[in-house]
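[1] attaching a predicted model along with its sequence, questions to come.
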Amino acid sequence: MLVGNRGEIAVRIVRTCRDLGIESVVAHSTADRGSLAVELADRAVHIGPAPARRSYTNIPALLYACAKTGADAVHPGCGFLSEDPLFAAACGEVGITFVGPSPKHIALMGNKVDARAAMRAGGVPVLPASDGPVDGAYEARQAAGDIGYPLIVKAVAGGGGRGMRVVHRPEDLVPAYEDTRATARTLFQDDRVYLERYVPRGRHIEVQVLADSFGNVIDLGERDCTVQRRHQKLVEESPAPSLGDDLRRRLRRVAVAGAESIGYVSAGTFEFIVTDDGEPYFIEMNTRLQVEHPITEERTGLDLVEWMIRIARGEALPFGPGDVEPSGHAVEVRINAEDAGRDWAGSTGRVRGLRLPAGPGIRVDSHLYDGYEVPPFYDSLLAKIIATGPTREVALRRMDRALREFRCDGVVTNAAFHRTLLRDPGFASGDYRLGIAESLCSPQP
């Protein structure tokens, strides 16, 4: 198995490969030559210099690495090429198993306009939006008049919280439209955008599904991902607090129906925005492993990486709807190399005095070690701390203990922000909304 990724997710995949008796090969850039994933893997192969476009997103380099090492499967992790249909198709063309969905499904759900149409056809509720991509400022104004304000300008090929701009006033529409197109052209090589109704104070709820190639689809419960900054998730928890049981069941049922309607296979995540009046609307589907997958694993006892591999090699799910019911409560915080008190400015440096938390109910997924040099080339994620307990109260207390224990000198992290969040009455109550992270600006250690 070639691991086509880096950081904590590469370490995570290597460990499951070892549990399954599968030889792991980590593909790494020059900057990651001394990474923990490289040290833990059975083998490692250099695929290029530090910039991702010349290493982790370089399809020929990854295919050559498979040929060089004899790898007959690739797990893409999350980010980089994990949702690139061209990479998935290229793997299939040369006889390499891509651990994930088909190129067809990656392409379908990667195009936000096509994804909305597919979900609407499958009975999944979607937000009011433009009828496809908008071409030019005049068409944007026409569509905005039908949708109403506030609205959001989204890249058709966007994802991961990138390629979108919120617009509150008509006079800001055209600049936001042009800026989003330029951003989309740079990030996704596709400058098409569409307009969609914006829900300013909603909740971001997602549902994890697993589907095999025999038509079996199950859901593994929902996760609340409402704590975000700049559309990037910071904290996730499951089950979603202050969510009525009827709505919870509806979201889970709709996610399964959506996956069944398109014949989806592999792990996938349906993301919804839930309004204050309890109406859920489809945002997007992530056709890959989610960063926040550990909280689902902790509540179900399943290894999602393992089941992605088993499904990819043709195994059927041995359980059906209702057989896997999540229990307890789990919370995950993302420890990023960023300074929340300085407008989330990124940080680099050499890690010193590292102390990772442990003890009852604590799991840490990380690639850090003393002396590790945090590079400036990639995502800022350093570690994920996961706290579990029989109740939300217990899980949050354990998370507070874990954050008190965590130490990482030499690089600025957002750990202080997370401790401030835990003390916030709104978050503690479980009844919080999008924008909560921004309201807690300049947290003190």
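    Okay, I see it. Numbers count the residues shown, from 1 in each chain.

[2] make it CA atoms for all contacts and neighbour counts henceforth
    Fine.

[3] which strands or helices does the lengthiest strand in the chain pack on?
    Counting residues, the longest strand found in the chain (DSSP state E) is strand 217-229. The helices and strands touching strand 217-229, judged by 3 or more C-alpha pairs under 8 Å, 6 or more residues apart in numbering; DSSP states H and E, are strand 203-211, strand 232-238, helix 245-262, helix 293-300, helix 436-439.

[4] apply 7 Å and report the result again.
    If you count contacts as 3 or more C-alpha pairs under 7 Å, 6 or more residues apart in numbering; DSSP states H and E, strand 217-229 packs onto strand 203-211, strand 232-238, helix 245-262, helix 436-439.

[5] quick one: contacts of that strand?
    Identification of contacts with strand 217-229 by C-alpha atoms under 7 Å, 6 or more residues apart in numbering yields 203-211, 233-240, 252, 256, 260, 296, 320-321, 324-326, 433-434, 436-438.

[6] okay, strands next: where are they in the stretch 51-200 of the chain?
    Along the stretch 51-200 of the chain, the segments classed as strands by DSSP state E, counting those that start in this stretch run 73-75, 97-98, 151-159, 162-167, 193-197.

[7] quick check: which of these is nearest to residue 413?
    strand 162-167 (21.7 Å; C-alpha to C-alpha).

[8] the structure to be compared is supplied as follows:
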Amino acid sequence: MFSKILIANRGEIAVRIIKTCRRMGIATVVVYSEADADSLAVEMADETVFIGEAPAAQSYLVADKIVAAVRETGAEAVHPGFGFLSENAGFARRLAEEGIVFIGPNPRAIEAMGDKIESKKFAQAAGVSTVPGHVGEIDDTAHAIRISEEIGYPVMIKASAGGGGKGIRVAWNRQDVEEGFPAVKAEAKASFGDDRIFIEKFIESPRHIEIQVLGDKHGHVVHLFERECSIQRRNQKVIEEAPSPLLDTDTRAAMGEQAVRLAQAVDYDSAGTVEFVAGQDKSFFFLEMNTRLQVEHPVTELITGVDLVEQMIRSAYGEPLPFAQQELTINGWAIESRIYAEDPYRGFLPSIGRLVRYDPPQEGDVHGAKVRNDAGVREGDEISMYYDPMISKLSTWAPERLAAIDAMGRALEDFHIEGLGQNIPFLAAVMDQERFRSGQLSTNYIKDEFPDGFHGTAPTAFQRDVMAAVACAMHRTITRRAAPELLRQDWIVVEAGERRPVRVTNGDAGFTIAFVDEDRTLRLDGIEWRPGKPTFSGVLDGRAFTVQVKPAAEGFMIRHRAAQAHVLVLTPRSAELHEKLPPKTAADTSKMVLSPMPGLVVTLDVTLGQEVRAGEPVAVIEAMKMQNIIRAERDGTVKAVNAKAGDSVAADEVLVEFA
């Protein structure tokens, strides 16, 4: 077995690979850019090598620097993780020429399947069902429009070398192609160093299902069943699960057989994923093959018990697969939620900054379920604009699907992050939705369920009780410390303008809260909170919960899953006076175009005095390797332009003002 492996990647996947290498007794080397000098992966690795500036094109994408690091440290093999050079056949061939083992498929398989255009041609020749489209490169925007109209809208514009949801746009009309084609080319060039584009028919209301395959160098290939990755936004997977709630035994076997046949045709000898688009009727079409480890591989590991990183290493070393297809079975159900540094309340735009607080849930066996958190960060680390905005991948396993979903909901409650926007409330909202719980999924899920964007959810009856009980408990604790003479039993809880008279009394290690007008009494026990702590855990009438809490100007801001409220605990007289306060009015920003996120101004498309119509592009802002077109929300004449191409801007910075 290898004695030392170099990991040509960063973040959570580098940490993930280190953990398996440690268990196998293999030393690790991590390369790092300037932005990752203080990262968790650098701290955990046995050796580290600095490879350049923060932009990936100057560090993680430079093959010469990776090879030099291998030579410097004496590593025998390179694990590329995912992204960066993981699907670069030239890099794999270069390593082979240098006598270095590439922990991934052979270069011929990467060339056949890793290129999205060539994989379509190969799949068609192999008799695999594929999505209708133009299997060839697109020359320019005019060519893209012509091809799109021949196929028929909607179409999907995709980078040939793409992956991870980058370099993809859906075009519903000619204007979408005119704007989307150059944007996809730019993203593809920046992210993959390859700006070739192809176009295929976009299948409406589809499901995204992928088959995990695993091969060795002795001609053996197996599949490890499927993952469903239909919950996506901007073609980036957000929630994945294994197995799929759509498939029956026969469809699962058919998809697995096609995936294995395709992998065998290219002598596939590592971990890889064959992706399909599936209809609600269980019809399916080959999309592409990712010739690398997938971000969502933990759910497959949880239902099969197979460590995919270990099997990749053993295959690269030349060992045969330790199991046959008939020995692999599905055990239970697993859910993965991607925790992103993004603001779901602002269209899921990237949010960069420092993790002022980072407190993930407890891992391991938790109340009959398993919790796993794959992360490459610690409290105090910074999420920069140079790389993917993922913070961690939270996974849960249970014997049944609903139990796995419930375990995920509780784990998300226990996950606390401060310092930047993050999507935990959105993920929690999905876990609570009946449509998700029933398995009625599609890649349109987010657009269907949140057509006007995500704005949180209204509190349920249980959540209103939790918020009232927590506010009373916190208020009583703080009052007892600061001014015990003001303690009393009768209070008014105010939330969303509704007044609820309560009577709060102490008990053994807890509180009793009586809702006077409702003739109900609840018991709050198991309290884990102290003043200043940002989470409050407890058990309300036998049901465990965790809420995020922070003091407001008066009262408390309390969030349970996706429901948030400002809760006041007042004396009856204070509550009476409070009703007489005038409401606050928000500042008028209707004549301003604000940057919705921190990032780099790629273009500023308007000039002083220009007449602009609602919907017209005003600027393009780039962050996390994604370009975002900022459009005018109203007609107007440009009165001031406050930025230019190349400027770094903050969230809510005024880019343009209208007269």
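    Happy to help now that I have it. The model shown is predicted, which means the values in this text are computed figures rather than measured ones.

[9] thinking again about what came up before, in the second structure, what residues pair with the longest strand of the first structure?
    Taken onto the second structure by TM-score structural alignment, strand 217-229 of the first structure occupies residues 221-233 there.

[10] mean deviation of that stretch from the first structure?
    Mean deviation of stretch 221-233 of the second structure relative to the first structure after superposition (mean C-alpha distance after the TM-score superposition for the first structure): 0.4 Å.

[11] where does the residue most central in space within the second structure sit, in terms of helix or strand?
    For the second structure, the residue sitting closest to the mean C-alpha position, by C-alpha atoms, centre = their mean, is residue 338 at 3.4 Å. Per DSSP states H and E: residue 338 of the second structure is located in strand 333-340.

[12] still on that earlier bit, export the helices and strands packed on strand 217-229 of the first structure as TSV, with columns for mean neighbour count and distance to residue 87 of the first structure.
    As requested, these are exported to TSV (neighbours: other C-alpha atoms under 10 Å; distance: least, C-alpha to C-alpha, whole Å):
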stretch	mean neighbour count	distance to residue 87 of the first structure
strand 203-211	25	21
strand 232-238	22	25
helix 245-262	18	21
helix 436-439	15	35
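
[13] so which of those comes closest to residue 385 of the first structure?
    For residue 385 of the first structure, the closest of these is strand 232-238, at 9.8 Å, according to C-alpha to C-alpha.

[14] other residues contacting the closest one?
    Contacts to strand 232-238 of the first structure, defined as C-alpha under 7 Å, 6+ apart, come from residues 161, 222-225, 227-228, 292, 295, 329-334.

[15] measure how that strand sits relative to strand 329-336, angle-wise.
    Orientation of strand 232-238 of the first structure against strand 329-336 (axes from the mean of the first three to the mean of the last three C-alpha atoms, to 10 degrees) gives an angle of 160 degrees.

[16] next one: strand 232-238 of the first structure to chain centre, how far?
    9 Å (C-alpha atoms, centre = their mean, to the nearest Å).

[17] and it against the second structure, how far off on average?
    Mean for strand 232-238 of the first structure is 0.4 Å (mean C-alpha distance after the TM-score superposition for the first structure).

[18] which residue sits closest to residue 331 of the first structure, ignoring its sequence neighbours?
    residue 237 (4.2 Å; C-alpha to C-alpha, 6 or more residues apart in numbering).

[19] to clarify, my last question referred to residue 263 of the first structure.
    residue 215 (7.2 Å).

[20] how many neighbours does the one you found have?
    For residue 215 of the first structure, the neighbour count with other C-alpha atoms under 10 Å is 13.

[21] and if you look at residue 298 of the first structure?
    Applying other C-alpha under 10 Å, I find that residue 298 of the first structure has 23 neighbouring residues.

[22] ok, back up a step: and the residue nearest to residue 263 of the first structure, helix, strand or coil?
    coil (DSSP: H, G, I helix; E, B strand; the rest coil).

[23] for the lengthiest helix in the second structure, name the packing helices and strands.
    Identified as the longest helix of the second structure according to DSSP state H is helix 461-482. Secondary-structure packing of helix 461-482 of the second structure (3+ C-alpha pairs under 7 Å, 6+ apart): strand 556-560, strand 563-570.

[24] quick one, the first one and strand 563-570 angle?
    What separates the directions of strand 556-560 of the second structure and strand 563-570 is an angle of 140 degrees, with the same axes, to 10 degrees.

[25] just how off-centre is strand 556-560 of the second structure within its chain?
    24 Å.

[26] got it, and stretch 174-185 of the first structure?
    With C-alpha atoms, centre = their mean, you get 24 Å for stretch 174-185 of the first structure.

[27] now stretch 27-40 of the second structure
    22 Å.

[28] cool, stretch 63-73 of the second structure as well?
    31 Å.

[29] in the first structure, which residues correspond to that stretch?
    Against the first structure, stretch 63-73 of the second structure falls on residues 59-69 (TM-score structural alignment).

[30] next one: stretch 527-544 of the second structure
    Going by TM-score structural alignment, stretch 527-544 of the second structure sits over no part of the first structure.

[31] kindly check the end-to-end length of that stretch for me.
    Start-to-end span of stretch 527-544 of the second structure (C-alpha to C-alpha, to the nearest Å) is 10 Å.

[32] residue 381 of the first structure -> the second structure?
    Looks like residue 381 of the first structure aligns to residue 390 there (TM-score structural alignment).

[33] determine how far the last residue of stretch 620-637 of the second structure lies from the first.
    End residues of stretch 620-637 of the second structure are separated by 19 Å (C-alpha to C-alpha).

[34] so where is that stretch in the first structure?
    Counting by TM-score structural alignment, stretch 620-637 of the second structure has no counterpart in the first structure.

[35] circling back to that earlier point, isn't the residue nearest to the centre of the second structure up against residue 394?
    Yes. Applying C-alpha atoms under 7 Å as the test, residue 338 of the second structure and residue 394 come out as touching, 6.3 Å apart.

[36] let me have the helices and strands packed on strand 217-229 of the first structure in a markdown table, extended by distance to residue 314 of the first structure.
    Shown next, in a markdown table, are those (distance: least, C-alpha to C-alpha, whole Å):
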| stretch | distance to residue 314 of the first structure |
| --- | --- |
| strand 203-211 | 11 |
| strand 232-238 | 29 |
| helix 245-262 | 18 |
| helix 436-439 | 42 |
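
[37] to residue 338 of the first structure, which of those lies closest?
    Comparing these by C-alpha to C-alpha, strand 232-238 comes nearest, at 11.5 Å.

[38] show me where the stretch 301-445 of the first structure has its strands.
    329-336, 338-339, 345-346, 349-350, 352-355, 362-366, 373-374, 381-389, 407-409.
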